[in-house]
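Enquirer: Pasted the sequence and its predicted model underneath.
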Amino acid sequence: MEINKYIDHTLLKATATNNEIIALCNEAKKYNFYAVCVNGCFVEFAKQQLKNTDVKIAAVIGFPLGAISTKAKVFEASNCIENGANEIDMVLNIGKLLEVNYEYVEKEIKLIKEAIGRNLLKVILETCYLSKEQIEIACRLAVNAGADFVKTSTGFGTNGATFKDVEIMKNAVNGKAQIKASGGIKDVQTANKYIEMGVTRLGTSAGVLLVTKGISDKNQY
């Protein structure tokens, strides 16, 4: 198992600079990560850094709260694709989900998916704020709306990915969407466990550590 191809190498902090994005992209090229995950203002710049490589660009929208208007999210997603993003990681409107306005949540996801066409859409649930039932409902809404992935977390909530939440998500999507675990994935054992559970993408800022530690562990045997 090549863990590098599961990794969305991530830099989403408010203080990120061009130099840090250059370092992120250089690491992604060196270790052949699947993608880098960046804020929208860095998409075009990252595209330049990753020219002539296979590394994809994932852009976050409605991040990290998910509470901007649907129209703004649709524009943001379209703009990121125009600037070179291959994938969109959107935060669903958590408040609307909690107040049981499921029509709003599903319609928003659907409109964003329509706006980005064949490009992949990952829906961030922010599971730390949701009950088991709410996670299941959010997954079904995402699937109904045509999303390609459901994703655990922004990394900015009260907690990140958990094995329990991923298991709930896996059962809820029932093979109709892929799963991305993100938030707090800092060691090889945890990463491998998620992959064994069926996760197909890992969002982490510790991608280099995961890959180099994995190589080190192999060399001990």
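Expert: Everything's here; your move. Numbers count the residues shown, from 1 in each chain.
Enquirer: For the rest of this, base every contact and every neighbour count on C-alpha atoms.
Expert: Will do.
Enquirer: Now do the strands in the chain.
Expert: Listed in chain order, the strands of the chain (DSSP state E) span residues 7-11, 35-39, 56-61, 87-91, 120-124, 149-151, 178-182, 201-204.
Enquirer: Please report how far the residue nearest in space to the middle of the chain lies from Lys213.
Expert: Closest to where the C-alpha atoms of the chain average out (Cα atoms, centre = their mean) is Asp89, at 5.0 Å. As defined by Cα to Cα, to the nearest Å, Asp89 lies at a distance of 27 Å from Lys213.
Enquirer: Then Glu76?
Expert: Glu76 sits 36 Å away from Lys213, taking Cα to Cα as the criterion.
Enquirer: Below is structure B, check it against A:
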Amino acid sequence: MQVKKHDLIHIIDYTLLKPTVSKTDIKGFCQETIEYGFKTVFVNPYYVSYAYELLSPHNIKVGVPIGFSLGGATTQTKVTETKEAMKNGAEEIDMLINLGALKSHEFDVVKYDIAEVVKASEGLTTKVIIENGLLTDEEKVTAAKLIVESGADFVKTATGFNGGGATVEDVKRLRSAVGDDFGVKAAGGIRTYEDAEAIVEAGADRIGASDAVAIVSGGTSNAAY
């Protein structure tokens, strides 16, 4: 199955999350988003209101990472961060799972952490990052099932900041774990159209990429997710 580049535009979350990003960078990023027709962007919380100001007239959603990029913040901190981001215009939430609790087999803590952010998001699409590069295959499946049970909308492979990333094998594994009716977002290391096509064929229905322009235009980029 060939995935048309036009179709990729509708499922790619264009991201700019590097810690040194300036306001000028965000402005250029938003201009590219408008030019290429991407439907959703992700920026760090500090820039949500500015990106929303630039993109809302074009019906482009601004998403925000929560508990980024380690996941070790308290649940209340993640909830507060979510609510503030929403006040600033965020319309999608990508939160990082509590990796320490997962590794400690404190699964009730993991579920509570996710469920509270889902509750705070008030119906916005909520994706939960498992950071697959730091987990065993068994932990990936466990995390995915906990995410489904917690009421989120997507399981997401990685931040791209802590090693690992989206692989065909992991996307297939996550799709199998959550079933056909739950979202799977692949992120981390997707650089080319061919990468994106393989990931979609493996079962991803959303992609997070800082290389979105290169993916849909056939160019190359050295951007870091």
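Expert: Looks like it arrived, so ask away. Computed from a prediction, not measured in an experiment: that's the story for all the values here.
Enquirer: Got a TM-score for the pair?
Expert: Laid over one another, the chains give 0.94 as their TM-score (TM-score structural alignment, normalised by the length of structure 1), with 214 aligned residues with a Cα RMSD of 1.0 Å.
Enquirer: The residue nearest to the centre of structure 1 maps to what in structure 2?
Expert: Under the alignment (TM-score structural alignment), Asp89 of structure 1 pairs with Asp94 of structure 2.
Enquirer: Likewise for Ile22 of structure 1?
Expert: When the structures are aligned by TM-score structural alignment, the residue of structure 2 matched to Ile22 of structure 1 is Lys27.
Enquirer: so what's its match up against?
Expert: By Cα atoms under 8 Å, 6 or more residues apart in numbering, the residues touching Lys27 of structure 2 are 51, 54.
Enquirer: quick revisit: please identify which of Glu76 and Lys213 of structure 1 sits among more neighbours.
Expert: Set side by side, Glu76 of structure 1 and Lys213 give different neighbour counts by other Cα atoms under 10 Å, the larger being at Glu76 (20 against 14).
Enquirer: For Ala59 of structure 1, see how far away that one is.
Expert: According to Cα to Cα, Glu76 of structure 1 and Ala59 of structure 1 sit 9 Å apart.
Enquirer: so what's in contact with the two at the same time?
Expert: The contact sets of Glu76 of structure 1 and Ala59 overlap at Gly40 (Cα under 8 Å, 6+ apart).
Enquirer: contact partners of stretch 107-121 of structure 2?
Expert: By Cα under 8 Å, 6+ apart, the list of residues contacting stretch 107-121 of structure 2 from outside reads 75, 78-79, 82-83, 86, 93, 95, 97-98, 101-102, 124, 126, 128, 146-147, 149-152.
Enquirer: which residues of structure 1 does that stretch align to?
Expert: With the alignment judged by TM-score structural alignment, the segment of structure 1 matched to stretch 107-121 of structure 2 spans residues 102-116.
Enquirer: Report the aligned residue range of structure 1 for stretch 132-141 of structure 2.
Expert: Per TM-score structural alignment, the counterpart of stretch 132-141 of structure 2 in structure 1 is residues 127-136.
Enquirer: can you redo the strands of structure 1 as TSV with distance to Val188 of structure 1?
Expert: Putting these into TSV (distance: least, Cα to Cα, whole Å) gives the following:
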stretch	distance to Val188 of structure 1
strand 7-11	12
strand 35-39	18
strand 56-61	22
strand 87-91	24
strand 120-124	23
strand 149-151	19
strand 178-182	14
strand 201-204	11
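Enquirer: State the distance from Ala158 of structure 2 to Lys4 of structure 2.
Expert: Going from Ala158 of structure 2 to Lys4 of structure 2 by Cα to Cα gives 24 Å.
Enquirer: Which one of these two is surrounded by more residues?
Expert: Each of Ala158 of structure 2 and Lys4 has its neighbours counted (other Cα under 10 Å); Ala158 has more, 27 against 11.
Enquirer: Name the nearest residue to the aligned partner of that one in structure 1, ignoring sequence neighbours.
Expert: The equivalent of Ala158 of structure 2 in structure 1 is Ser153 (alignment by TM-score structural alignment). Leaving out its chain neighbours, the residue that sits closest to Ser153 of structure 1 by Cα to Cα, 6 or more residues apart in numbering is Glu126, at 4.4 Å.
Enquirer: The one you found - how many residues pack around it?
Expert: Glu126 of structure 1 has 28 nearby residues by other Cα under 10 Å.
Enquirer: doesn't Thr158 make contact with it?
Expert: No - with contact defined as Cα atoms under 8 Å, Glu126 of structure 1 does not reach Thr158; the gap is 9.1 Å.
Enquirer: From Gly67 of structure 2, how far out is Met86 of structure 2?
Expert: For Met86 of structure 2, the distance to Gly67 of structure 2 under the criterion Cα to Cα works out to 15 Å.
Enquirer: same check, this time on Asp205 of structure 2
Expert: Relative to Gly67 of structure 2, and taking Cα to Cα, Asp205 of structure 2 is found at 23 Å.
Enquirer: Just want to know which of the two has more residues nearby.
Expert: More crowded of Asp205 of structure 2 and Gly67, by other Cα under 10 Å: Gly67, with 22 against 19.
Enquirer: mind checking what that one lines up with in structure 1?
Expert: Per TM-score structural alignment, the equivalent position to Gly67 of structure 2 in structure 1 is Gly62.
Enquirer: Let me see the contact set for Gly62 of structure 1.
Expert: Residues near Gly62 of structure 1 by Cα under 8 Å, 6+ apart: 68, 73, 76, 90-92.
Enquirer: TSV please, covering those residues and showing distance to Phe45 of structure 1.
Expert: Listed next are the contacts of Gly62 of structure 1 as TSV, based on distance: Cα to Cα, whole Å:
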residue	distance to Phe45 of structure 1
Ile68	24
Lys73	21
Glu76	16
Met90	20
Val91	23
Leu92	26
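Enquirer: Report the buried members of these.
Expert: 73, 76, 90-92 (16 or more other Cα atoms under 10 Å).
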